[in-house]
Every structure is written in C-alpha cells, then in structure tokens.
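Asker: Sequence first, predicted model second:
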Amino acid sequence: MVALVAVLAAGALVPIAYVVQAAVAMGWDELSALVFRPKVGELLVNTVLLVVIGVPATVVLGVGGAWLVERTGLPARRTFAVAFAAPLAIPAFVASYGWASAIPSISGLWGGVLVSVLAYFPLVYLPALAAIRGLDPALEESARALGMGSWSVFARVVMPQLRLAILGGALVVGLHLLAEYGAFAFLRFDTFTTAIVTAYQATFAGPNAAALGLVLAVLCLVLLGLESLARGRARYARIGSGSPHPPVRLELGRLTVPTVVGASLLVVAAIVVPLASVVRWLFRADSADLGGLVPATIQTLGLSIGGAVCAILVALPFAWLAVRYPSRMSRLLEGAAYLASSLPAIIVALALVATTLAFAPALYQTAFTVIAAYVVIFLPRALVPLRAGLSQVPESLEEAARSLSVPPWAARLRVTAPMLLPSVVAGGALVALGAANELTATLLLAPTGTRTVATSFWSAASSLDYPAAAPYAVLLVLLSVPAVALMFSNATGRSLR
C-alpha cells in the first residue's frame, strides 16, 4: 500500500518537479533576466493587491453573512442562508461575463476585486456557517452575563473559535485568486495567470511562461506558509456536544432595515446581475448558437466523469493508508497530494505539456492528459470526503464479517463499500463540478477539436459574441447547482431552525 501510494504521490508531484526543473534548466542569469523586469513587477503588484484586498473582503462578507443568518433575527434569514451560498453555482468567468456585458466599462483592479469577491465569498461563508452552528451558545450567554456587549461577544468569543474556518476559507480564496484566468481576462486585468496563458500562446512552452510560472508557484507556497503560521497550534475541540438549547438570536433593532438592504444588494450583485445579463443574451441567441450545445455537453460529461472516477480511484489508496495505517510516512504521502494541487491549473497544465512532450509525445493533447490534470488539480476534493467517510466506518464490522469466514476482500466489498458510498458520491460530484468548470488546463491540454461547455463558452465570449456564449453559461450554472446544494447541506448539517 505504501509503495502504491508513493507512486501515485510521485505522479501528483510532477508540477512541483516541473517548477524546480525549469528554474535549474534556465540558470540564474536567464531566470533573473526574465523575472526582474518591469512587466513582472507590474504583474506582481496587480496579483498581490488582488489578494490583499480580495481575501479580507471575502472574509468580511462570508463571516458577516454566516453570523447574520445563524445568530441574529434577520428577516427571511432562511432565504438569505441559501442565497449567500448560491454564487458558487456561477463560475467566476461566467460572473465576469455577466458583469462585463452589463457594464462594458468595468475593468482593472477594482473590477477584478468586485467580480472575484462576489464569486468567492461563499468559500468563506460555508465553513464559517458550519463552525458557528457547531459553537456552544452557553459561552456567548456567559460572556453577556459578565457584561459584554454584542460586538464584544462576537469579537472576543465567537471570532477566536472561527479561526480555523476563516483561515481555511481564506486560503482557498487566495489560491483561487492566484489561479483564476477567465474572469480577469474578461476584465482586461493582468495577473500572473493571464500573463502565463498569453506567454504560452505566443511562445508555446517557452522560458517566459516557465519563469512566470515559477514566480506564481512561489506566491502559492508563500500563501500556504502564511496560513500555516496564522493557524498556530491552538486547540479548538471540546468534550461533549455543548449546551443542547438553541442560541438566543440577537434582535437587530434599528439596524434591521439597513442590514436587509445590504444583504439584498449583495445577493443582487452576486446572483441577479450576472444571471440577468446571461438571460438577456440568451433570448438573443438563435438556433445556430445552440448547435454545438449537445456535443459540448457530451464531451464535458465524458471528461468530467472520467476525471471524477480517476480521482476517486487515486484518492482511495491515500485515504485508506491515512485512516487504516496512520504513521509519519502516511501523513507525508498525503501531504504530497495537497501540495501538488495547491498550484494553479495553468502550472499543472504546463508541467504535463513538458512531461508528455519529453517522455510520451503520443499522450500530448489527448484525453489522458486532460484527465490527469483534473486528478492532480482536484485530488483534495475526492480525498477529503473519502478520508472523512472511511474514518467513520468501524473496522470492527469487517472483523466481525471475517470471523464468519468471509474473505478480507469480500468483507470490505460487502461491509465497508456500502457505508463509504455516500462519501464516494460526494467526492466524485465535487471533482466532476470542478472539471466541468475548469478552463485553463482544458484549453491547453484538450485534443484538437475538443469543445467542452467551458471552452465553448470561452471561445464565444472572448470574441464578444455574447448571444452565442449565453446558452453555455446557462448550462455551466445548471451543472454546478447539484454540487453547490451538496456543499450547502454538508455545511449546515440540517435545515435551519
């Protein structure tokens, strides 16, 4: 099992090896000439400002939204609870398309911040909502009994317990901001990812794209390191389930109307504006615009389902080793899977381009390389649910079956597999969702003539043919809804009281 997982981990680490090899192959003189130039400085400023402004904004909106729907008497809070998660069903590049078609002048840093914050704040909202629902309300009641006001309770009691959820969500948002291409290309806002795609298209897998990819990889590793330092070693677990009574909801009083208006404006900006633009252009589409919808859907389903199945098959040995045979080695191998997937999709794609051209030219621009990219990029989406599900399957049930003369493989198939099936479905759905919406790796790696829903949308929208792009945008949203509903149900655990 260790040998199998080690081989899989080595395959997942190909992008890391590509970054290191590119730096060594260029040498310091060529690398420094490519990195230390004004254009790279401009890209660095744009990318850093995007992260520095965008991540705190998503934290404010995500945590604020979770606190409002869970701890206050916000009118229609059940509706808002669902609406705050709904933007995840709209891919960021579709939201950018909606805003760009509604307000053609939107562009630059602030346009990028606006669109990305509206698209990604649910990535903080959902873990914060789950964490707040798991808090013991007696702690907040005790703090109020000691004379603390509502803001003091929130800042000194609630926020410290949300630290892990906030940092985890902020890290995911930061990595998305570093990796996003389509949304910022629409808004004519240059980041490292958009520059890498442009450099690749101009010089194929030339040194310029590799140098920019190296800088982007360093930024990702810096972000991972900062999150690890901020997380610290504090423990947040408690014994028991806490107070069984529901929390006392705070009345907003005079702030009720401004809060409802602000929450409604957020929903309108994140959902209504993009979808209204998409629907407006949809009604202008003619039958010719719909001709490629069915082939694109079939190819999207084929690649995304293939990626989901392969990701589950790769993640299962990782999860099995980590849960059933925990050790320092298993933790190290599992960490390799997360490290490789933290790099942007564009670097994963460039790594697979270089690797296939060097060692297996026949695999270049085939479905194999596309699915391999999906596995590397989305492996954590499969690994996390599988590990959680496997840890909840008592090993004693297998032992009981084996005591009845059932072979080990049959015991696992008849006892463990049915109990693990929900986790397999959840992980597969999340991988399939990511694969269906993935743009940069698909654009670089897909075989000639392949047109997924995402690439077909991009082809039409980047040519400013908004009516032709609208049907694909609607289909992308529809494909995203089931996985978002699954994420919301997992975050809430039960319907809102």
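Answerer: Yep, that arrived.
Asker: Going by C-alpha atoms from here, please, whenever you check contacts or count neighbours.
Answerer: Will do.
Asker: which parts of whatever helix or strand Val261 lives in are buried?
Answerer: Using DSSP states H and E, Val261 sits within helix 256-267. Within helix 256-267, the residues that qualify as buried are Val260, Ala263, Leu266, Val267, counting by 16 or more other CA atoms under 10 Å.
Asker: surely the last one meets Ala85?
Answerer: Translated: Val267. No: when contacts are counted by CA atoms under 8 Å, Val267 is not listed as touching Ala85 (9.7 Å).
Asker: ok so, going back, could you dump the buried residues of helix 256-267 to TSV with distance to Ser105?
Answerer: Formatted as TSV, the buried residues of helix 256-267 follow (distance: CA to CA, whole Å):
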residue	distance to Ser105
Val260	29
Ala263	25
Leu266	21
Val267	22
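Asker: Pasting the second one now:
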Amino acid sequence: MTIGIGETPARARQLRDRRIRYARVGVPALVWIPAATLTVVSLIPLLYLVVRALGGGEDTLATLWRDRTLVLIQNTMLLALAVTASAAVLSLPLAWLTMSTDLPGRRLWSVLAALPIAIPSYVGAFTAVAAFGPRGALQSLLQPLFGIERLPEIYGFSGAWLVLTLYTYPYIYLSLRGVIGSLDPALEEAARSLGHGPWSTFFRITLPQLRPAMTSGALLTALYVLSDFGAVSLLNFDAFTRVIYNQYRLAFDRSAAAGLALILAGLTIVIVTAERVSRGPQRYHRSSAGTARPRRQVRLGRWKLVGLAYCGGLTLLTLGTPLAVIGYWLFQALRTGNPLALTWRAAWHSASVSLLAAALAVVAAFPIAVLLVRYTGWLSRTVEVPLWIGYALPGIVTALALVSFGARYLTPLYQTLAMLLLAYLIRFLPEAVGSLRASLLQVSPHLEEAGRSLGHPPLRVWLRVTAPLLWPGIASGGTLVFLTTIKELPVTLLLSPIGYDTLATEVWNATRELFWSHAALPALVLFLVAALPMGILTWRQQPAEQRRSAAASDRKHTGEPETSTW
C-alpha cells in the first residue's frame, strides 16, 4: 500500500476504504455519461484511420513493414523524449522563480514566460532559420567582427529539438505554476524543522507534490511533438507527421498515410501508459483538518541577478527573436511599398472561435477530471486513452476524419461552426483535462463529503465548493486551449465555414507563396490577440497574498523573517 504525503498508515487505510465505498456506490450519471460520450466522439478519427488502412490491403502492410518505418519511429520518439525533458528542465526553475521568490518584476516575467505558446511552430521555425541559420541574421552580425562566413546547420534534429522546446515548454510551465501557488507551506516548514536544508526539502517534499502537474504538462508536450507538422517540415526532419502529410497531399495515398497514422496512435498509447505508471497512486491533498496558509516569498539575495538573467535570456530567445524577424518583414513591406492588407474580420473570427473552444473544453473536461481522480478504475482507464490519441494525431487526420464523417452522417453540420468546434474539442480537450486533474488532486475529498453531509446535492457541492478551488486549473486549461486553437491550421483550413478566414489561414496563405512580408502583419496580430487574454489571465491568477507581498518587495525589506534565504 502506497502512503501519500503527510499520511500515516491508518490514514492511508481510511482513504483506501473510502475509495472502496465510492466503487460500491458507483460513478454518478452526471460523470460517466458525459465522459463516455466524449470518449466515443474522440474515437472518430481512429475509426476513420482503421477503415482507410483496411481499404489499402496488402499495399498498406508493405508500407508499414519497410525499414524506413522503423527509422520514423526512432526519430519521432527520440524527438519527443528530448523536447519533453528539456522543456521540463526549463519550466521548473521558471515556475519557481515567478511564483515563490522575490524576483523583481516576477508578475511580468510570469506573463512573458507563458506567451511563447501563442506562436505557431511554423512561424517559430522560420524565424529561427532566419535568425540562426547558416546565412541568418546572427551570421551577418558575426562576419564583420570575427570573420565567420557560415554558421552550423540548424536543420534536422537539432533545429527541431530547439524550436519545439522553446515553444512547448509553457505546457509544463503553466501546469506547474497553477500548482505551486496552491501548495501548503506547512509541509516544507515541518521538513525544515526536522533539520532538512532547502535542497533536501525541495526534492523530498515539494517536488513530489509537483509530480501530477509535471507529468500532465510533460504528456501534453510529448503528444504535441508527435502531432506537430510545421516545425519538422520547415526544418527538414523526418518525423511521422511530415511523412503522413506527404502521403496525403503529394502521393495521394491515403491508405498508406492512414497506416502510418495508426502507428502514431500506437506510440500515443505507449506514452499515455508510461505517464499513468509514473503518476502512481499517491494523493497530494492535505490529510488533516485545517486551512493552508499562503506561501511566503523566498529571498533570492545575491541570486537575483542569476534569476533575472535566466528569465531575460529565455524571453529573448522565445519572444525577442520571432518578433524581431516579424518586425523586419514589416519594415521590408513598408520600404518596398507592399500592401499590408489585414482582414480585421479574420482577427475577430480567430478570437471568438478560440474563446468558444476554450469554454467548451473546460466544461467538457470537468466530468472527465472527476472520473480520473475520484473514481479510478477500468472506466477511467478506458476513457482516458482515446482522448490522448485524438490529441496526438496530426490535425489533418482529425480534419479529414470529420470531413468524411460529416459528409455522410452529419450533413446539416458539414462546414458549419459547430463542426469546427467539435474538431477543436477532439484535438485539445486533453489540455483542459490535464490541468483540471492536476488541480483536483490538490483538493481533499473531505470538503465534498462535508458539503454532502449538510444535505447539499453533489452538483451543488461541486459548483459551490470544489469549482472555486479549481480556479488555477480552470484558468491554465482554458488558456492552453485558447492559445493552441488560435494557431491551429489544418483543422481550420479543412473544416471552417466558407468565407470564415482566420489569422492562421491568412498567415499560411501568404507563407506558402513565400510572401513573407505579406504574412508579417497577420502573424503579429495573431500573436497580440493570443497574448492579450494570456497576459490578463496570468496576471490576475496571482493570489491576493502574493500580490501584497509582491508590492511589498518593490519597497525596502521590512525585516520580516522569510521561509528561507538563498
């Protein structure tokens, strides 16, 4: 029997008995019916792939058994593992600096650290090539100073690893940030009182509490890498998505492409299973009665400059580089007299449909998160895996599946906004589920039991008690869905209603014709539209106590003792 943080063996037995009682009562209909419905909907792309692959017969099998398929598996898994590990290494100190320390301007840094997720991968890849490529801007600056005529190639694995790390680490950062702000400092103080130093306390007490958020964000990062097409295509790295796209659009062989996509779905199952095993059965809420006190800031002391350099250098790479390249495109467009046409209706379409998708995903994620956390068992395992498969499949696969399904069975909804929102829900629902699950693990079921013991129905208890405590997860999940929806390209191109242009489609239409100056303004507005709500949510998400302490840290220290000093 595994004992959670702060639990005694007797307390662990009580929690085990509670889970047995939950199992005997059964999963409420308000939980399992929506969860099962969403699972069936998420299986539509997978069923489409199976039908397509079976239609190819022996040709599909011959394609799958080629040596190149094994190379694709190795390339894709290696890239996913490398990006996930490096994104975790970047995110953990960044989340700690912006949530637990007296870093100057930490609220601003917390907003800037989350904004790279608003930049599409294909834009990030091209700007990286323009800045750091063999003949890029950096080489132009170094040549007159040091005589460097050519920089190393950025194409291939190294370039894809760099770009995807820089623009996917916010998945882990946002999950960690939402949990760090709600940690109870009593556990850390108890460890310090027993003689443990700052590092020992962090690795033995704090880091285990962050594991649900870390694994949820890492899962999102790994599956995003599996489904990404823009970066690997522009940087000439052979991953599954690039080969699948070429099979669909260039070879016109949809059966072979469906077979390759099924292998990608199999890799998704492997990654999800590994995440479930690493997650473990531990619980992360308080076992005893009482109210968690707000965390005090850690004084960085002489390490402030190191923290500022870390945050500033990362912001320069992730935001400064693409914005500088986009600004150069704008300057070139103005200098040459090219029109800077921008459809403001496209900006409204992008913002409105992304907000609708985010709200829909958060509402749909509630019953799934409850099922995964409160009612663990065969049903939760059955529900969870199909959701992640839909997230990991390339957007073009999901779009083509819904095109086929809508044309045959949902004709009234074909090429309507409802069908587009359904595709977004299949693609990005796991982002909201992961954030809500990580936050729900921090909420003790005692609170819900107390509400029900007072005669309140379960739904009212959830709305009045649990939902307010899940606000960090709700904000993080909704933000992730909004930002990934606003830059989604294949689904929008194939399923949007006629004449429903978005900023992503305008950028794509310009860049595929190599009119980069024409794409500059839509790309800049796309970033600004995504950055505005992201900044507001991240800024307002700071707890009230942290706001007061942040204001106090701008003045001279008053001499009040802090939890620890570095």
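Answerer: Nice, I can see it. Here the structure is a predicted model, which means the values were calculated and not measured.
Asker: what's the mean deviation for the helix holding Val261 of structure 1 versus structure 2?
Answerer: Superposing on structure 2 and averaging over aligned pairs (mean CA distance after the TM-score superposition for structure 1), helix 256-267 of structure 1 comes out at 2.6 Å.
Asker: for structure 1, which helix is longest?
Answerer: Ranked by residue count, the top helix of structure 1 under DSSP state H comes out as helix 38-71.
Asker: ok now that one, how far from the chain's centre?
Answerer: Relative to its chain's centre, helix 38-71 of structure 1 lies at 15 Å (CA atoms, centre = their mean, to the nearest Å).
Asker: That helix versus helix 256-267: what angle between them?
Answerer: 130 degrees (axes from the mean of the first three to the mean of the last three CA atoms, to 10 degrees).
Asker: how about stretch 9-16 of structure 1: buried residues?
Answerer: For stretch 9-16 of structure 1, by 16+ other CA under 10 Å, it's Ala9, Ala10, Gly11, Ala12, Leu13, Val14, Pro15, Ile16.
Asker: wait, which of those is closest to Phe378 of structure 1?
Answerer: Ala12 (10.7 Å; CA to CA).
Asker: which residues does the counterpart of that closest one in structure 2 contact?
Answerer: Using TM-score structural alignment, the partner of Ala12 of structure 1 in structure 2 is Ser42. Residues near Ser42 of structure 2 by CA atoms under 8 Å, 6 or more residues apart in numbering: Pro386, Leu387, Ile389, Gly390, Ile426.
Asker: Of the residues you listed, just say which sits nearest to Leu64 of structure 2.
Answerer: Nearest to Leu64 of structure 2 among the contacts of Ser42 of structure 2 is Ile389, at 19.2 Å by CA to CA.
Asker: Checking my notes, the closest one in a helix, right?
Answerer: Yes: assessed with DSSP: H, G, I helix; E, B strand; the rest coil, Ile389 of structure 2 lies in a helix.
Asker: Can I get the buried residues of stretch 9-16 of structure 1 in JSON lines including secondary structure?
Answerer: Below are these laid out as JSON lines (three-state DSSP):
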{"residue": "Ala9", "secondary structure": "helix"}
{"residue": "Ala10", "secondary structure": "helix"}
{"residue": "Gly11", "secondary structure": "helix"}
{"residue": "Ala12", "secondary structure": "helix"}
{"residue": "Leu13", "secondary structure": "coil"}
{"residue": "Val14", "secondary structure": "helix"}
{"residue": "Pro15", "secondary structure": "helix"}
{"residue": "Ile16", "secondary structure": "helix"}
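Asker: Return the member of those nearest to Ala400 of structure 1.
Answerer: Ala9 (32.9 Å).
Asker: Chain neighbours aside, what residue packs nearest to Thr127 of structure 2?
Answerer: Nearest residue to Thr127 of structure 2, sequence neighbours excluded (CA to CA, 6 or more residues apart in numbering): Pro322, at 5.3 Å.
Asker: returning to what we had before: how far does the helix holding Val261 of structure 1 sit from the chain's center?
Answerer: 27 Å.
Asker: to the chain's geometric centre, what's the distance from the following helix or strand past it?
Answerer: Per DSSP H and E, the first helix or strand lying C-terminal to helix 256-267 of structure 1 is helix 273-282. How far helix 273-282 of structure 1 lies from its chain's middle: 24 Å, per CA atoms, centre = their mean.
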